[in-house]
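**Q** No sequence on hand, only this structure:
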């Protein structure tokens, strides 16, 4: 490490800024003098999202602390090449601070956060830190924020999946319902889920996910527990609709919440871990169900106690969330945690590494609402439509087999206990695949190509199901369905791409909801693939799934090609501008809020 790097690490907050020092500003809790910072900032030569930042030597700018070595990630590819790109290896004590647009005084004004940004008092473009410090903070975030949201998602998945466990105990038979009635109830749930997606997200953006999410968890836990009193078709339909209504918007709220703490490259893997909580709830839920479904006492069925007790578990989690969830990186102090979760130094690193990675994260306060005009603008953002289209169809080949797993196993004459035990390996495999796909996507820095590989997995499984369903034994059928339910699903990867390509907090807020809406639409479509008149082999349904799988592969190719051509067009337009024209363009783009339409913003795929 050079002497300048050592100095930057040992004295990270002691660089003079006008008449005040950064350390003094941080200790007093006031914002640093950014106008004076802008006059002193220099940078190494680097392309930042198409903006060429000029190079100033250390001899000319000795008052500016050095930056870290830029990571080579091929994040803005304009071709199918560089598929096997990897991250640059780093030394623990080397400076981790990445070059960004904040380092060039010619363009820094465009990207500087507004004073209304909630973490403004910790923003400091001269702050420097090491990879050791950054790694320590990311691990701390994983132990706190990530674990917290996983527990919350566990509560959602527990209440959402117990209907399948109830089916293993004859839920439909006890109520005199058919599989078509079950499909209607499932679609009422999904429809209600869709209705509240955007309203819930807008409420969460206005009052903050740290307030809104606990309210949601408590509300749906009561509705889910009330399924104890289901007595027939009408009450089944009503309570499924109410539960879906209260659960809508939770996942987009959490996706936005995670973006307050993690960078663009970190988010997809954390989303993969987040979805692993869904699989874990399937494992634990099955074990709980084995015990509860055997009760059948006091005039009630075991599935009734399942709904009631699991609803109480999630209610406890929801109440605890009121006291544990925090507003953001610099708002962690509470009566329960009077000293907060992070030190001032850690807050400074968190805020500046997030903004260096994505300056657009400072364009809104995290308790600032989205206006109807902004909502309409996001709905018309056609550059995100390819991702929405994929979200609509990628999981359809899996949905019918997954939804009917417990009913199929019951038809194969497995006992209730055996059925719930047999669902555990599928949940475990799904959890492993969720994390594995996220890691592979991040390792190769590829999203849509990884999605194609996932789709081929499902295609092969469905073809085997279609051609061999009459020949294989019950255990063979189970193994086949195990590999369908536990198939690698690219949903965390697509969510990550949706977030990265949204550019701004405003767009990200709504796009997360739109993504989840189209996923729920796919659940509705998937529910009508396997029909009563196609039982028990579902030959017609499996033919449809094969055709859909092939169509999804084609859609992935079209989407990948679209983003490649779109980036080439933007790059060509940008390179034709002179340096003066680029600076003027950036100023206009900021004033007109062009978002992802900016020429200096390239899409990831």
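**A** That came through fine. A quick note: this is a predicted structure, and the numbers were derived from the prediction, not measured. Numbering: from 1, shown residues only.

**Q** can we go C-alpha only for contacts and neighbour counts from here?
**A** Will do.

**Q** and stretch 191-205, how far apart are its ends?
**A** 22 Å (Cα to Cα, to the nearest Å).

**Q** What distance do you get for residue 459 to residue 491?
**A** Taken as Cα to Cα, the span from residue 459 to residue 491 is 17 Å.

**Q** actually residue 236, not the one I typed
**A** 29 Å.

**Q** out of the two, which sits in the busier spot?
**A** residue 491 (24 against 20; other Cα atoms under 10 Å).

**Q** so which helix or strand takes in the residue lying closest to that one once chain neighbours are set aside?
**A** Among residues not flanking residue 491 along the chain, residue 391 sits closest, at 7.6 Å (Cα to Cα, 6 or more residues apart in numbering). Using DSSP states H and E, residue 391 sits within helix 385-393.

**Q** same for that helix, what does it pack against?
**A** Under the contact criterion of 3 or more Cα pairs under 8 Å, 6 or more residues apart in numbering; DSSP states H and E, helix 385-393 touches helix 491-500, helix 505-527, helix 539-575.

**Q** Show me the contact partners of it.
**A** By Cα atoms under 8 Å, 6 or more residues apart in numbering, the surrounding residues in contact with helix 385-393 are 491, 494, 497-498, 514-516, 518-522, 548, 552, 555-556, 559.

**Q** Against that first model, consider the following:
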């Protein structure tokens, strides 16, 4: 049934002959009526070129995003709260405002992306949050701090789902999970490197009369601004128009047609006849009950990850380790997460099973958070540090696969765009929750905080089980009725 729909769609568009949908040598028809044929080897070569063109620029931008979003956790070890003049509760409010700012503009941002295209819109976003991140080095007092965090979130909103949606236009379904995981390399690589970078920069305290955390914001923010200019200058507009803002054409007309048709043959829902998202697509997305378990799983499972992003360096200090070295020590867990993220994405595409991989990842995270809670009163700092590293390592390798799972079950290009926005909104709602899990009155062991984390992870695990069960049951029904089956 699915193959018949694909063939009919492409035949109606006069893009390929309907009878050739199963041919090993792929073909499309040009406007003149002549056929363009290509081999599997030629397609693989084009895909490799896309991998080395599109993915590195997106990864670099994600790297800059995570540096600017997460470096405040490193700043805490350099007396940030004392210098700015805020309490821990006020710091938590600022972190919640960052996530709230992202949530507020997530969907509007993706609607604009759909109309303007990724090169201009994403590039302008990078520049906007880059300037905010740079000049936050000069904040002083509660209200400037809160305003800066909110503004940073508003400027960052939409970037991650924009990148995810952009990739679906370049890759086929069986290639998506691995590329989503590769995209998140930017996130996890920044997390892994941020502690090492901070360890060096924070030693600059006193140079030019500035604190170490001020130098951290200045240097990393300026790097982001540079990335924004690189993105605008070099990123190709689309498979149909693979030209950069500088006028660099990366693929010939024939290669561009192959890039478009190989994706549309695989999934006709990626056909984008309009430059805007319809109200029907927005309505269909928000009334799609199947995304609810994905949404809740991400909110509750990632809330502890946001807490760790802010407080993990301080936790390591409470174990008895050096204040600045704690930033570098935590990079161990982030490097492991970096590797596991790739393993999860590769395994999901290789096996064709996104749901079970998501469930396995959430289960591992739940197990290590439980271990961290059980040893909270241990006098063995190495044991506590080891379990904290394991918790960080398994906190999110399943997240990118969850995103690709959602994207692959979207029914149109517009719905996929809104779904990706909701997916990333869930991660930032998690930030609003995670921003208040650790309270000053609960420090330094955070008995209550760790208990809350266990509860959240347990419900997230239940949602992962629910998501798997719903697709399993729906596919049994769909198979009996002879309709298209959901990707599980």
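**A** Right, received. Where do you want to start? Everything numeric here is computed off the predicted structure, so don't read it as measured data.

**Q** re the thing from before, how many other residues sit next to the aligned partner of the residue nearest to residue 491 of the first structure in the second structure?
**A** Matched across to the second structure, residue 391 of the first structure falls on residue 298, judged by TM-score structural alignment. Neighbour count of residue 298 of the second structure, defined by other Cα under 10 Å: 29.

**Q** for residue 343 of the first structure, same thing?
**A** Neighbour tally, residue 343 of the first structure, other Cα under 10 Å: 11.

**Q** Which residue in the second structure aligns with it?
**A** Superposed on the second structure with TM-score structural alignment, residue 343 of the first structure falls opposite residue 252.

**Q** same question, residue 427 of the first structure
**A** Using TM-score structural alignment, residue 427 of the first structure pairs with residue 334 in the second structure.

**Q** so who does the nearest residue to its match once chain neighbours are set aside touch?
**A** Residue nearest to residue 334 of the second structure in three dimensions, not counting chain neighbours: residue 192, with 4.4 Å by Cα to Cα, 6+ apart. Residues near residue 192 of the second structure by Cα under 8 Å, 6+ apart: 330-335, 338.

**Q** now those residues: which count as buried?
**A** 330-335, 338 (16 or more other Cα atoms under 10 Å).

**Q** now, among those, which is nearest to residue 83 of the second structure?
**A** Within these, proximity to residue 83 of the second structure (Cα to Cα) peaks at residue 330, which comes in at 23.9 Å.

**Q** Next one: that closest one from residue 228 of the second structure, what distance?
**A** In this view, residue 330 of the second structure and residue 228 of the second structure are 28 Å apart by Cα to Cα.

**Q** for residue 62 of the second structure, same thing?
**A** From residue 62 of the second structure to residue 228 of the second structure the distance is 11 Å (Cα to Cα).

**Q** all strands for the stretch 1-150 of the first structure, in order.
**A** Here the stretch 1-150 of the first structure has its strands, by DSSP state E, counting those that start in this stretch, at 16-17, 20-21, 46-48, 51-53.

**Q** Quick one: average offset of the helix holding residue 391 of the first structure versus the second structure, please.
**A** In the superposition against the second structure, helix 385-393 of the first structure averages 2.2 Å from its aligned positions (mean Cα distance after the TM-score superposition for the first structure).

**Q** Return the distance of the next helix or strand after that helix from the chain's centre.
**A** The helix or strand immediately downstream of helix 385-393 of the first structure is helix 399-403, counting by DSSP H and E. On the basis of Cα atoms, centre = their mean, to the nearest Å, helix 399-403 of the first structure sits 23 Å off its chain's mean C-alpha point.
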